[in-house]
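Undergrad: from the sequence below, what's the structure:
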Amino acid sequence: MNLHQFRFVREAVRQQFNLTSAAKALFTSQPGVSKAIIELEDELGVEIFRRHGKRIRALTEPGKRILLSIERILDEVETLKRVGQDFATQDQGSFVIATTHTQARYALPKVLTEFTKRFPKVRVSIAQGSPSQIADMLLHDAADIAIATEGIANCEGVIALPGYQWQHLLIVPVNHPLLSSRSITIEDLGKYPLITYDKAFAGRNKIDAAFAQRNVQADIILEAIDADVIKTYVEVGMGIGIVAGVAFDAERDRNLRAIPVGHLFGNNVTHLGVKQGAYLRSFVFTFIELFSPTLTKKIVEQAMSNTPENYQI
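TA: Sure, this is the predicted structure:
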């Protein structure tokens, strides 16, 4: 057996059992992938895939166990490569951060400014997506770090570390009547058209839960995946907005006003995720600590050692 066979099996599963797609992803031929998988099955003495004619349809029960072992082996191989790269080039390389628009736009600029000063030879890429896409990029080694509020904290295979806490803000035009209210209620918000995040982003589940708990129907007329879009439509008068606290800049958003509404929607935690079992290069630990100073290298290593009860943040 060899690593090529392992990669073919893993990619066949990732491509929903389409060997043609798996071959394209691995820059090889479909007959070659099929032959390698059959040879591995012959060597192991079990069928990895259930077939219908010449097409594979699903994993067999032993195939599921074999896939887990293959994933571990290939993860270790990738770790070996990264260890070599890290010791050969301690202060250079590529660094991919998978995150949402809000984090890329508001939380990362100061962090990355300092990071690039310390590591000018590291080439940073920001891959934006939904929380589920971000987690998928991390799990499939397309990113080194994942940063999001939703979607990664309970994702199998991802170690989610608490980065920072934040609360929502209500965004209104400069002369809006809610600015004179002493304490905003859910009932107050129910009187106005609302513009806020898509259901997959930035604490939207807490917004929906707060309205449901008070039995108030939220008039959400527009959903968006980033705060800049929300603020734009508030500014043109479509409604009032609910955004993450980090997304309001009084200097830039001069035509808008922000009202704290954490008492309505509670605290949210933005998590920084790393793949379980991954090897983190030295500059990745530096980035993590710049993003959240409580996440020292020791804390992160303890969290990744499968003994979370031994660390405190």
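Undergrad: use CA for all of it now, contacts and neighbours both
TA: Will do.
Undergrad: so which residues of this protein form strands?
TA: Ranges of strands in the chain, per DSSP state E, are 49-52, 55-59, 92-99, 121-128, 145-148, 158-166, 168-173, 194-197, 220-224, 240-244, 256-260, 268-275.
Undergrad: which residues are in contact with the first one?
TA: Outside of strand 49-52, the residues that reach it under the criterion Cα atoms under 8 Å, 6 or more residues apart in numbering are 56-60, 63.
Undergrad: same question for stretch 113-122.
TA: Stretch 113-122 has contacts (Cα under 8 Å, 6+ apart) with 91-95, 283, 286-287, 290.
Undergrad: buried only: go through those for me.
TA: 92, 95, 283, 286-287, 290 (16 or more other Cα atoms under 10 Å).
Undergrad: to compare with the earlier structure, here is another sequence to fold:
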Amino acid sequence: MSRLTLRQLEYLVAVGETGSIARAADRLNVSPPSISSAITQLEDELGISLFVRQHAQGLSLTQGGQRVSDQARQVLNGAREIANIAADISGVARGPLAVGCLLTFAQLVLPRLRRGFESGYPDVRVVQKELNQAEILHALQRSEIDIALTYDMDIPTDLNFIGLVRLTPFALLHAGHELAERASVSIADLAELPMVLLDLPISADYFLSLFSATVQQPRIVERTRDMAVMRSMVGNAFGYSIANVRPQSDISPDGSPLVCVPISGPVRSLRMGLLTTHGAEKSRTVQAFIDYARDQVRSGAFDAISGEALT
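TA: Sure, this is the predicted structure:
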């Protein structure tokens, strides 16, 4: 048998998790033919079929493929630990770092943070994954990512949250909305009005919890799992929405003007920060990323999202 490569195993795990070569390619930032070729080579070397190829449903792991994928994940985790040991011995952060980020603010935070970190630590190879909150918790607990940028929402006790920025909620309105000229609005002001809910796991629960102190529940007229779609629906007067990270533009993706109005009263803010498993900071590479993120907050790099620094 030819020697298996970590890259082949990485591609196998990614395709198994996403169910698609195209989605795995997007996740790993490589071309789909590269992944397809690696999977074919791996199947030839092992002499078994790893995937069932279904044109409509994509790819699913065979029973044998699932066993190989589970073992491949352990091998990749072991390789990451070897890199951590080398980094500790050498005193230099190096090796792979898998960073997850909550997809609702990934476009505003992650690319700039990653570029700066990679420039300062050229021996670290960052892989990023944009996930919802439930997926982040699952990925950390399965060691599929090393660290995540997210909110302090429903954090289980086996994970460690490091707060960076406090973000208070605001109402997102179209420019002609009846409340658009207000300096602030209350949850009671919004309760009877049509709402476009950003309907993501755990995130939606937070938005709805803001109404718990009112007699009325929000009047949800539209739901979407896409932040850009939500902003365009608000811009086209389907209803208001609620968010915590201010957009960099007061124009929706389709060109409609938007207005952000602070929500007054006793409403729960969210903390944006870093989430890891307990003990992950023992990795020099993970600790380097934590220190870099804290330094960026202190330098004002997160001011654009209108948050209160916590570090």
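Undergrad: what's the match for Arg118 of structure 1 in structure 2?
TA: Correspondence of Arg118 of structure 1 to structure 2, assessed by TM-score structural alignment: Gly120.
Undergrad: nearest to Gln302 of structure 1, of the strands of structure 1?
TA: Gln302 of structure 1 lies closest, by Cα to Cα, to one member of these: strand 158-166, at 11.1 Å.
Undergrad: got the angle between the closest one and strand 240-244?
TA: Put simply, strand 158-166 of structure 1 runs at 120 degrees to strand 240-244, going by axes from the mean of the first three to the mean of the last three Cα atoms, to 10 degrees.
Undergrad: check contacts around Ser241 of structure 2.
TA: Listed by Cα under 8 Å, 6+ apart, the contact partners of Ser241 of structure 2 are 171-173, 195-198, 230, 234.
Undergrad: mind running it again at 7 Å?
TA: Taking Cα atoms under 7 Å, 6 or more residues apart in numbering, we find Ser241 of structure 2 in contact with 171-173, 195-197, 234.
Undergrad: circling back: mind putting the strands of structure 1 into a markdown table with distance to Ala212 of structure 1?
TA: Putting the strands of structure 1 into a markdown table (distance: least, Cα to Cα, whole Å) gives the following:
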| stretch | distance to Ala212 of structure 1 |
| --- | --- |
| strand 49-52 | 46 |
| strand 55-59 | 41 |
| strand 92-99 | 29 |
| strand 121-128 | 31 |
| strand 145-148 | 24 |
| strand 158-166 | 22 |
| strand 168-173 | 17 |
| strand 194-197 | 15 |
| strand 220-224 | 13 |
| strand 240-244 | 16 |
| strand 256-260 | 20 |
| strand 268-275 | 18 |
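Undergrad: tell me which of those is the most buried.
TA: Most buried of these by mean neighbour count (mean count of other Cα atoms under 10 Å) is strand 145-148; its value is a mean of 28.
Undergrad: packing partners of that one?
TA: Contacts defined by 3 or more Cα pairs under 7 Å, 6 or more residues apart in numbering; DSSP states H and E place strand 145-148 of structure 1 against strand 92-99, helix 131-139, strand 268-275.
Undergrad: and the angle from the last one to strand 168-173?
TA: In other words, strand 268-275 of structure 1. 120 degrees.
Undergrad: circling back: ok, which of the helices and strands packed on strand 145-148 of structure 1 comes nearest Thr149 of structure 1?
TA: Short answer: strand 268-275, nearest of these by Cα to Cα, at 4.1 Å.
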